[in-house]
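Novice: Here's my sequence, what's the structure:
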Amino acid sequence: MIEHYKAARAELTAPGAQFALTRTNVRGVDILTFAAAPPHMRVLWELSAGHGDKDYIVYEDERYTFNEIHAQVRKLAAYLVAHGAHRGTRVALAMRNYPEWVVGYWATVSIGAAVVGMNAWWTAPEMEYALNDSDPVVFIGDDERLERLSQVPERPGMHVIAVRSDRPLPANSATWSDVMSTTDPGSLPNVDIDPDDDATIFYTSGTTGFPKGAQLTHRGSVTNILNIVAMTSTVALAEQKAIAAGDVEAPTSVPAPRPPVFFAPTPLFHVTACNCILHPATLSGATLVMMYKWDPGRALELIEREKVTTFSGVPTMSREMLNHPDWSKRDTSSVQGMGGGGAAVQPDLVKKIAG
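Specialist: Model (predicted):
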């Protein structure tokens, strides 16, 4: 099978092919890049507008279409620019996996500012450290994170947007409702974005010292998405070649295609959920399912209700679902793939998933 994979990869990355490769000088370093890669994440976000009235975000019992989220992104992008966010600045996102996180993400990268993914589990001192380190001009946070922010020395130059919170706010603040009550500008602000500008800053866990902000550029983020698509396409083509060569038996039946529905159970402030789930879901027009907090029973309920096709979390999550008493009671037949990151997937878990 490996020879068919190599042949498929060579075919798909050849000059003029869908995933043709080229050499690009990036800040003095010659690297391999996709020849037809979009220059930055804003282009990918604008492409997703073509998905229109398809469901984009399902959060618990809330539903939002691509059109609805695009309208929210346009409003927030204009608001951020009016409050000092622009290319070279940073916007902090500090909240659970709420739909507002997704809106904040796309609005920020679309104006050339960098998203600072604040760890939602941080204590007030840890939050203070990251704010001093990243120096965001805008902080978008939910009620729990705002409570911790209140314990941090005031940052006069930082504008605060409160998400799903009724707590009293300082003068330089607004509620999410305030932002969403503004007029839809109909388009994103005109900005220049360099492929090698920072798109996101995600922090390490800081187990041996202070957390370190890992900077991901637009080029790197776009390349990651294309790597995922290229890998999937290569595997599919390799299978076709193996069947044609008689090395693999053709399937006797092909299941009817299902609308793609991705489950994002891990925090969006890490690359697994953001770069490896949110990004591909957005580009492909998939529905993204999110939940208030991890609960295997609730996850199984959402998988059945939303007909989830792709689940990707840490291996422990898959094991907890497989061992849950509701596993045999819930219809999980829609699931076509279960993946994981953050830890090795144990061999026995692979067998259980395959079985």
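Novice: CA atoms for contacts and neighbours, from now on please.
Specialist: Noted.
Novice: my read is Arg87 is in a strand, agree?
Specialist: No. With DSSP: H, G, I helix; E, B strand; the rest coil as the criterion, Arg87 is assigned coil and is not in a strand.
Novice: Run a quick neighbour tally on it.
Specialist: 21 (other C-alpha atoms under 10 Å).
Novice: before we go on, could you also do this sequence so I can check it against the first one:
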Amino acid sequence: MSDSLATFLVDSAARDPDHPALQLDDFVMTYAELDVATQHVAGMLSAKGIGPGDRVGVMLPNVPHFAIAYYGILRAGGVVVPMNVLLKGRETAFYLKDPGAKAVFAWADFAEAAQTGAEEAGAECIVVDPAGFRELVASFPAEAATPVERAGDDTAVILYTSGTTGTPKGAELTHDNMRRNALAAVGLFGVGSDAVVLGALPLFHSFGQTCGLNATMAGGGVLTLIPRFEPGKALEIIQRDKVNVFEGVPTMYGAMLNHPDAGSFDTSTLKVCASGGASMPVELMKGFEEQFNCKILEGYGLSETSPVASFNHPDKERKAGSIGTPIEGVEMRVVDDGGEPVAAGEVGEIAIKGHNVMKGYWGRPDATAETMKDGWFLTGDMAKIDEDGYFFIVDRKKDLIIRGGYNVYPREIEEVLYEHPAVREAAVVAMPHPDLGEEVGAAVALKDGAEATEEELQGFVKDQVAAYKYPRLVWFVDELPKGPTGKILKREIEVPAAK
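Specialist: Below you'll find the predicted structure:
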């Protein structure tokens, strides 16, 4: 029996073929239909010479085609490289070139950037449009009725992530990593055949992929999709489809709570709400629970940990403001700079060990060695543990900006700013934001005699990176603060009062 992640779909299809697997408004796809569609995708990839171990990009929004491509690639023994649909050409080229991807499935509405990147990376771009894709896939024979044999420690997915320096790194997640993490989510959130899970989290993101897609397919429930999150639409779908499991980032909860018609929707079916991706403000949690009469469980994880590492468990005490305790089979501790555990109540860095920890960073043994010490993954997140073993995050070691649950890496934005002919120096920093958690700010020093406006620089960056990344706030300085070696000291950057 294969250890392939695709067996979740195969097993659920065998168990209850006519049960709905995916829904998008009026469109419903059963497990049998999804199973067959992925067999045809495996046939298509085989015809293109793509097989076990080959990397294939998936640049699709939250539509049924994401699952069709995802499990089709896995079924053929390939490795999925999920990509944000908002990426621009220069970004897609990197995401395809770095892992040596042979092809990418790209949504028609965003195909231009994918085609530009694929051309540069030497990969084939398979355009997915609702009308023609079904016929295209059906023209290839169904293959891999039983998923191609893969070992548990073979790579299933490469999820790109990054610290604050250099280019993004691809976290290699194995079939065992992904399977066991999804099964942990099944247990945490009670995902069975009666589960109706709201697929509002992006499926290219580890949280949406593991806890949304894979957990639902493993449990045999239905995933009802929202291609682009909008609070009113989410509330409408909860009412319409009788959603009982909702997973989201804090900004989603805030948007739903603050929707002008929040009280007019019937959300009484909601049983479990899970929050991750960023810290959940305690007041927001209280307000949401009062309004919608449900319990929010907050957890923690990273792309490198598949992602779930800890959670407030439904059968244990929940502590507001805490990321809970480690999931089964996972160890977490808080360590000092020497890697030694600190006492309860003291602040240190979270280290994680267990079945959820990645194999390593794709092609980056140096970066892997920096973060993996004796089997422990060093997260860069600072936390403390209370006397009951509950973890509380206090700060980030890295300069990573989390804007509305999305990671923004300052170095990447700085690189683009430096390409502007008027820019001498730039530093991108996080700024507090009441709704998004953090906003992207940029302090810029111009070259002597050069001129540029805030709007010009914003537009320049916006043209080259995904829309959530560009700095909403730009201000000009004569000089950026520096240390003795000439390194820019971000902690000493002063934000003008007007900003």
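Novice: Please state their TM-score.
Specialist: Here the TM-score for the pair of chains, by TM-score structural alignment, normalised by the length of the first structure, is 0.75; 288 aligned residues with a C-alpha RMSD of 2.5 Å.
Novice: what's the burial count for the aligned residue in the second structure for Val261 of the first structure?
Specialist: When the second structure is aligned by TM-score structural alignment, Val261 of the first structure is paired with Val196. Close neighbours of Val196 of the second structure, defined as other C-alpha under 10 Å, add up to 27.
Novice: Wait, Val196 of the second structure touches Asn244, no?
Specialist: Yes. Val196 of the second structure lies in contact with Asn244 (C-alpha atoms under 8 Å); the separation is 5.5 Å.
Novice: circling back to that earlier point, ok, now which ones touch the match of Val261 of the first structure?
Specialist: Neighbouring residues of Val196 of the second structure by C-alpha atoms under 8 Å, 6 or more residues apart in numbering: Gly221, Val222, Leu223, Thr224, Asp241, Lys242, Val243, Asn244, Val245.
Novice: ok, so of the residues you listed, who is nearest Asp129 of the second structure?
Specialist: Relative to Asp129 of the second structure, the closest of the contacts of Val196 of the second structure is Thr224; by C-alpha to C-alpha it sits at 19.6 Å.
Novice: Kindly state which residue of the first structure is aligned to that closest one.
Specialist: Aligning on TM-score structural alignment places Thr224 of the second structure opposite Val289 in the first structure.
Novice: That match belongs to a strand?
Specialist: Yes. Applying three-state DSSP, one finds Val289 of the first structure inside a strand.
Novice: Helix, strand, or coil at Lys49 of the second structure?
Specialist: Let me fix one detail, which is that residue 49 of the second structure is Gly and not Lys. coil.
Novice: How many residues are close by it?
Specialist: For Gly49 of the second structure, using other C-alpha under 10 Å, the count is 11.
Novice: ditto for Glu415 of the second structure
Specialist: Using other C-alpha under 10 Å: Glu415 of the second structure sits among 14 other residues.
Novice: Check Leu32 of the first structure too.
Specialist: 12.
Novice: who touches it in this structure?
Specialist: Leu32 of the first structure makes contact with Leu21, Thr22, Arg23, Thr24, according to C-alpha under 8 Å, 6+ apart.
Novice: Centroid-nearest residue for the first structure?
Specialist: Residue closest to the average C-alpha location in the first structure (C-alpha atoms, centre = their mean): Cys274, at 2.2 Å.
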